[in-house]
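**Q** The following block contains a protein sequence and its predicted model.
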Amino acid sequence: MAMIKCPECGQEISDKAKKCIHCGKVFIEEKVAKEELKCIECGATLNDSDEVCHNCGCPVEESPIKPQEVQVSSIKVGNKTKKIIVGVIIALVICVAGGIGYKVYSDKKAEENYQNAYNTYIDNLEKAQVLMISGGSDAESLCNLTLKVWGNAIYEDRDDETDKYTRPKGYFVDDFNEALANLFADSDTQSTISDIEENQTAVKEIMKKLQDVPEGLDKCYDTVSDINEAYGRLTDLAISPSGNYSGFSTNKSNAISDFMSAYEKLDTQIPNRK
């Protein structure tokens, strides 16, 4: 055995020493005690060379291999990727919110459009009533005058209103047709006919607008169409009288009756504006 100097403190120690007796520097690591091998059946301590347990005879099995632990490494996401993901999420949120917002806006706009169309339709219904009652009134007056001239010419009845047509020269005309021709050649009659024809044109225009019926107003359109049908018959009779005296009188009465019946019905059907 030789003496050497400790590389740590410089003191002399044996070259076989495991550690310095002066400073405690360790030169040779002690082997870690090996884990004892035990029988899996009875727990007796076994030697490495044993193939069976000397206590119970159970075969010695190799130590089971411990299952390897699986470590899941976390995915590291860079700042740029995070920004992209956040951007995508924000975009999706905006799209969803935008879709909902558009649906709400679209529904509200549709409701507003329907309300405007509904109210406009009611206004046009009332306008149609005014136009047709005005034109119908002029037509009725002209029809009544036509019947009066017609009858007085036939029965040679004098009347201050009709004498200028039935007795233009101080005596009755030979034929009622001549009296009617005098009536329709008169400037006042021509002016009335012109007013009725203008009214007919205005009624046709408003009826075209009424063909586009909003939901809930179908019955109103059916009734105003009935008024228009009777109005047309009455105004045509006034402008172009035809047939015989009795038939003309009956047709006029029927047209007026149908007109007023439908007119009053529409009054009960037209709802309030929204």
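**A** That came through fine. Residues are numbered from 1 along each chain as shown.

**Q** drop to CA atoms for contacts and neighbour counts, all remaining ones
**A** Will do.

**Q** What is the burial count for T146?
**A** 23 (other CA atoms under 10 Å).

**Q** oh, I was asking about C95
**A** C95, neighbours per other CA under 10 Å, totals 12.

**Q** L234 now?
**A** 26.

**Q** mind checking which helix or strand the nearest residue to S249 once chain neighbours are set aside is in?
**A** Excluding the flanking residues, the one nearest S249 by CA to CA, 6 or more residues apart in numbering is L147, at 7.1 Å. Take DSSP states H and E as the rule and L147 turns out to sit in helix 79-155.

**Q** Tell me where the protein has strands.
**A** Ranges of strands in the chain, per DSSP state E, are 3-5, 12-14, 37-38, 45-46.

**Q** Quick one, which of those strands gets closest to E30.
**A** E30 sits nearest to strand 12-14 of all those, at 17.7 Å, using CA to CA.

**Q** which strands and helices sit next to the closest one?
**A** strand 3-5 (3 or more CA pairs under 8 Å, 6 or more residues apart in numbering; DSSP states H and E).

**Q** on that earlier part again, which secondary structure elements does the helix holding L147 contact?
**A** Using 3+ CA pairs under 8 Å, 6+ apart: helix 79-155 touches helix 163-166, helix 176-185, helix 187-209, helix 218-239, helix 245-269.

**Q** so can I have JSON lines of those showing distance to A33?
**A** As requested, those are exported to JSON lines (distance: least, CA to CA, whole Å):
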{"stretch": "helix 163-166", "distance to A33": "148"}
{"stretch": "helix 176-185", "distance to A33": "140"}
{"stretch": "helix 187-209", "distance to A33": "107"}
{"stretch": "helix 218-239", "distance to A33": "102"}
{"stretch": "helix 245-269", "distance to A33": "107"}
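
**Q** Buried deepest among those helices, which one?
**A** helix 163-166 (a mean of 24; mean count of other CA atoms under 10 Å).

**Q** How about Q200, nearest residue that isn't a chain neighbour?
**A** Once flanking residues are discounted, Q200 sits nearest to G135: 7.4 Å by CA to CA, 6+ apart.

**Q** another structure for you, compare them:
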Amino acid sequence: MAMIKCPECGQEISDKAQKCIHCGKVFVEEEEKEAEVIRCEECGTILSETDSICPNCGCPVETKTENSAAATQPVEVAGIKMAQKTKKLIIGVVILLLVCVVGGVGFKVYSDKKAEKEYREAYNLYIDNLDKAQMLMLSGGSDAETLCNLILNVWGNSIYEESDSETDKYTRPNGIFVDDFNVALQNLFADSQTNSTISSIEDNQTAVKELMKKLQNPPEELDKCYDTISDLYEAYKLLTELAVNPSGNYSGYSSNKNDAVSDFMVAYDKLDSQIPDKKTGK
């Protein structure tokens, strides 16, 4: 056994002593010291667990429990407040995103329905115009064919001096055949009934031309209908022009008229089979 100095008071004590006999310092392992020894914050005097004030300097003793509670409480409260704010912020963001998504979907549905309605209306209007143009061309073409046939009858009967109750007033107005078929045709075109028919055909031509302008930009599904009515229009124009302004020789005129009528009817029947039903709203 050896003598050592107490680290607290400097008095000599045994190196085996667990407590200084002079100042009362307790000697323990560093870990136990840290866990068990309580010192005064002012003078460093070792305190017992029951001391409320330092017996050396009189400083109040603040326990670890109180320190821990005092230090922990505001942290916990702050943590709770932070969590609530964050939660509200997240909820707000989620709600905003949902509103945006629902609004975007709703707008797209509305836009799609609006576009579908507009297309359907344009589609149905186009079919209406197809029907009108087809019927107008049939009416004008029919009048033109009738007049072309009369022109041919007057022309032929004048050349071959054949009597006919329908053409006699043009080919033999005084009971005698005219010397030139051109005179007979002039008599025909000077007739008030013929002029009325020509005027009707020309009005028909104007109406058809206006409708064809409206048909120039067909909906995608009606492209073939436009191609066919364009063919019909070409035959119609040739036929009506032959009626309003006859020219050439007799056989050539007759051949042109027959070709125009044939082309007209082929295109008319084809278009009749192509025009679809109108679209209905869902």
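**A** The structure has been received and is ready for your questions. Keep in mind that this is a model prediction, so the values were computed, not measured.

**Q** picking that back up, to which residue of structure 2 is the residue nearest to S249 of structure 1 aligned?
**A** In structure 2, L147 of structure 1 lines up with L152, judged by TM-score structural alignment.

**Q** E210 of structure 2 pairs with which position in structure 1?
**A** So E210 of structure 2 corresponds to E205, using TM-score structural alignment.

**Q** Repeat that for K114 of structure 2.
**A** For K114 of structure 2, the aligned residue in structure 1 is K109 (criterion: TM-score structural alignment).

**Q** separation between that match and K127 of structure 1?
**A** Counting by CA to CA, to the nearest Å, the gap from K109 of structure 1 to K127 of structure 1 is 27 Å.

**Q** residues contacting the residue nearest to Q200 of structure 1?
**A** G135 of structure 1 makes contacts with 195-196, 199-200, 235, as judged by CA atoms under 8 Å, 6 or more residues apart in numbering.

**Q** how many other residues sit next to the nearest residue to S14 of structure 2 once chain neighbours are set aside?
**A** The shortest distance from S14 of structure 2 to any non-neighbouring residue, by CA to CA, 6+ apart, is to M3 (4.7 Å). Look at M3 of structure 2: counted by other CA under 10 Å, it has 12 neighbours.

**Q** Quick check: M3 of structure 2 vs E12 of structure 2, distance?
**A** On the measure of CA to CA, M3 of structure 2 and E12 of structure 2 end up 6 Å apart.

**Q** who are the neighbours in contact with Y118 of structure 1?
**A** By CA under 8 Å, 6+ apart, the contact set of Y118 of structure 1 is 214, 273-274.

**Q** Restrict those to the buried ones and give me that as a ChimeraX selection.
**A** Restricted to buried positions by 16 or more other CA atoms under 10 Å, the ChimeraX selection for those reads:
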select :214
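
**Q** Let me know the closest of the contacts of Y118 of structure 1 to I122 of structure 1.
**A** Out of those, the member with the shortest distance to I122 of structure 1 (by CA to CA) is R273, at 7.1 Å.

**Q** and that closest one, what pairs with it in structure 2?
**A** Under the alignment (TM-score structural alignment), R273 of structure 1 maps onto K278 of structure 2.

**Q** Tell me, how many residues neighbour the residue lying closest to that match once chain neighbours are set aside?
**A** Nearest residue to K278 of structure 2, sequence neighbours excluded (CA to CA, 6+ apart): N124, at 5.3 Å. The number of residues packed near N124 of structure 2 is 18, by other CA under 10 Å.

**Q** State the distance from the residue mapped onto N124 of structure 2 from structure 1 to I256 of structure 1.
**A** Counting by TM-score structural alignment, N124 of structure 2 corresponds to N119 in structure 1. To I256 of structure 1, N119 of structure 1 is 29 Å away according to CA to CA.

**Q** Then V77 of structure 1?
**A** From V77 of structure 1 over to I256 of structure 1 (counting by CA to CA), the distance is 88 Å.

**Q** coming back round to it: how about the contacts of Y118 of structure 1 in TSV, adding distance to C95 of structure 1?
**A** Listed next are these as TSV, based on distance: CA to CA, whole Å:
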residue	distance to C95 of structure 1
P214	34
R273	37
K274	34
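
**Q** and in structure 2, which of the contacts of Y118 of structure 1 remain?
**A** Contacts conserved in structure 2 for these, using both residues aligned by TM-score structural alignment, their matches' CA atoms under 8 Å: 214, 273-274.

**Q** S141 is in contact with L234 of structure 1, correct?
**A** No. L234 of structure 1 lies out of contact with S141 (CA atoms under 8 Å); the separation is 10.6 Å.

**Q** Name all residues that make contact with L125 of structure 1.
**A** Neighbouring residues of L125 of structure 1 by CA under 8 Å, 6+ apart: 210, 224, 270.

**Q** before we move on, the earlier item: run the angle between the helix holding L147 of structure 1 and helix 218-239 for me.
**A** Counting by axes from the mean of the first three to the mean of the last three CA atoms, to 10 degrees, helix 79-155 of structure 1 lies at 30 degrees to helix 218-239.

**Q** To what extent does helix 79-155 of structure 1 diverge from structure 2 after superposition?
**A** Compared with structure 2 after fitting, helix 79-155 of structure 1 deviates on average by 1.8 Å (mean CA distance after the TM-score superposition for structure 1).

**Q** Would you mind finding the match for S247 of structure 2 in structure 1?
**A** Using TM-score structural alignment, S247 of structure 2 sits opposite S242 in structure 1.

**Q** Any figure for the gap between that match and L147 of structure 1?
**A** Applying CA to CA to S242 of structure 1 and L147 of structure 1 gives a distance of 11 Å.
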